[in-house]
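J.: okay, sequence plus prediction incoming.
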Amino acid sequence: MNRMVRTGEVQDVARFEAMSREDCIDEWRRTMGGQSLKYVSVQFMRSALAYEAQIKAYGGHSNAVRRALKTALKAEQRSSEAGGRQKPALQSSLRPGTHLVREWNGRTYQIEVLDDGFQMDGKRYRSLSAIARKITGAHWSGPRFFGLG
């Protein structure tokens, strides 16, 4: 759908960036319902609220995309139920140049995927697990820490 963006719609989405945590919580409850947002970051709420505003303005995913997502979800569920999770190797599934973002204890970390590893704050790492350990000080599965596995 090719549609001209009205100035008001852009302002509606942009207004979320200036919202305080309390304003985000109020808007979240008005828009999406629910009670407790104790562990949800402000940036996540802002992004989700902006996404919901975009859906209202432009509509959601096409029927074809919804079907493809449902098919992929069912295939993943069947694979998990069968006990075998057949996923591609992480390094080959992430393209160089991809950026991973993770908020931890109030700080946002951005990781860039390289041909032969990862980079954070100008330093190269061989694995996401090494980066997760650097960020948290504890042993983590790097893909799990970054929401990839």
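T.: Looks like it came in fine. Residues are numbered from 1 along each chain as shown.
J.: for the rest of this, base every contact and every neighbour count on C-alpha atoms.
T.: Will do.
J.: following the strand ranked longest in the chain, which helix or strand shows up next?
T.: Longest strand of the chain, by residue count under DSSP state E: strand 107-114. Note on strand 107-114: by DSSP states H and E, the next helix or strand toward the C-terminus is strand 117-120.
J.: structure B:
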Amino acid sequence: MNYWLTNVLLDTNFIKEKDWVKGTQTELSAIHIIDGKIVDIIPQQELPLIIENNIIVANHQLLLPGLVGKHYHLGKSKLGTPWTPVTQAKNLVERFETEIPILDSLNKTISERANILYQLEVTNGVTSFRSHIDIEPATELRYFDAIVDLRKQVNIPY
């Protein structure tokens, strides 16, 4: 896909007061995107007038980088189920011994709960996130396999 994102504001510089950043300067820009990659950024006034197709007008909205989620437990999400507090545990083994039966008894599957978390993050601007899955004797690869299957279903890149 080949298109231009036009009339978009980009931060171009910091506004400083002494050693303190108190704002940013912006510039109205046009961004050329081909196959999902930015190939050119130009000042809006330099956009050729002959371009008529494949234009998305941003209406002076500020373009910011996507948010990055640094630490998720997709296999332990309880989203979509009634809230319950975390129970205390004296050590990691006790945590697993109490947590796994609770997670397995919820009214939504691991994949359903993980998908709710994934969709919530994506709709709120997260474009990249890192997750890990606990693999231990009580669950074997169940949680891991559920998240791998979810990744395939919603086409989450590695």
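T.: In hand now; what should we look at? This structure is a prediction, so every number in the text was calculated from the model and none was measured.
J.: could I get the TM-score for this pair?
T.: Remark: TM-score between the superposed chains equals 0.20 [TM-score structural alignment, normalised by the length of structure 1]; 43 aligned residues with a Cα RMSD of 4.0 Å.
J.: who are the packing partners of the longest strand of structure 1?
T.: strand 99-104, strand 117-120 (3 or more Cα pairs under 8 Å, 6 or more residues apart in numbering; DSSP states H and E).
J.: how about those in CSV, adding distance to residue 79 of structure 1 and mean neighbour count?
T.: Formatted as CSV, these follow (distance: least, Cα to Cα, whole Å; neighbours: other Cα atoms under 10 Å):
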stretch, distance to residue 79 of structure 1, mean neighbour count
strand 99-104, 26, 14
strand 117-120, 28, 18
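J.: looking at those strands, which is nearest to residue 10 of structure 1?
T.: Evaluated over those, closeness to residue 10 of structure 1 peaks at strand 99-104, with 24.3 Å, by Cα to Cα.
J.: residues contacting the closest one, please?
T.: Applying Cα atoms under 8 Å, 6 or more residues apart in numbering, the external contacts of strand 99-104 of structure 1 come out as 108-113, 135-136, 146.
J.: now these: which count as buried?
T.: With burial judged by 16 or more other Cα atoms under 10 Å, the buried subset of these is 111-113, 135, 146.
J.: hmm, back to that, what's the angle from the longest strand of structure 1 to strand 99-104?
T.: 150 degrees (axes from the mean of the first three to the mean of the last three Cα atoms, to 10 degrees).
J.: show me the strands in structure 2, by range?
T.: Remark: strands assigned in structure 2 by DSSP E are 2-17, 20-34, 37-43, 55-62, 67-72, 126-131.
J.: what's the first one packed up against?
T.: Right, strand 2-17 of structure 2. Partner elements for strand 2-17 of structure 2 (3+ Cα pairs under 8 Å, 6+ apart): strand 20-34, strand 55-62.
J.: just want the angle from the last one to strand 20-34.
T.: The directions of strand 55-62 of structure 2 and strand 20-34 differ by 170 degrees, with the same axes, to 10 degrees as the criterion.
J.: mind giving me the packing neighbours of strand 55-62 of structure 2?
T.: strand 2-17.
J.: in the strand it packs on, what counts as buried?
T.: So for strand 2-17 of structure 2, counting by 16+ other Cα under 10 Å, buried means 3-10.
J.: likewise for stretch 53-60 of structure 1?
T.: For stretch 53-60 of structure 1, burial by neighbour count (16+ other Cα under 10 Å) applies to 53-54.
J.: touching it from outside, list them.
T.: Contact partners of stretch 53-60 of structure 1, identified using Cα under 8 Å, 6+ apart, comprise 9, 12-13.
J.: roughly how far apart are the residue lying closest to residue 110 of structure 1 once chain neighbours are set aside and residue 9 of structure 1?
T.: Leaving aside its chain neighbours, residue 110 of structure 1 sits nearest to residue 101 (4.6 Å; criterion: Cα to Cα, 6 or more residues apart in numbering). Going from residue 101 of structure 1 to residue 9 of structure 1 by Cα to Cα, to the nearest Å gives 27 Å.
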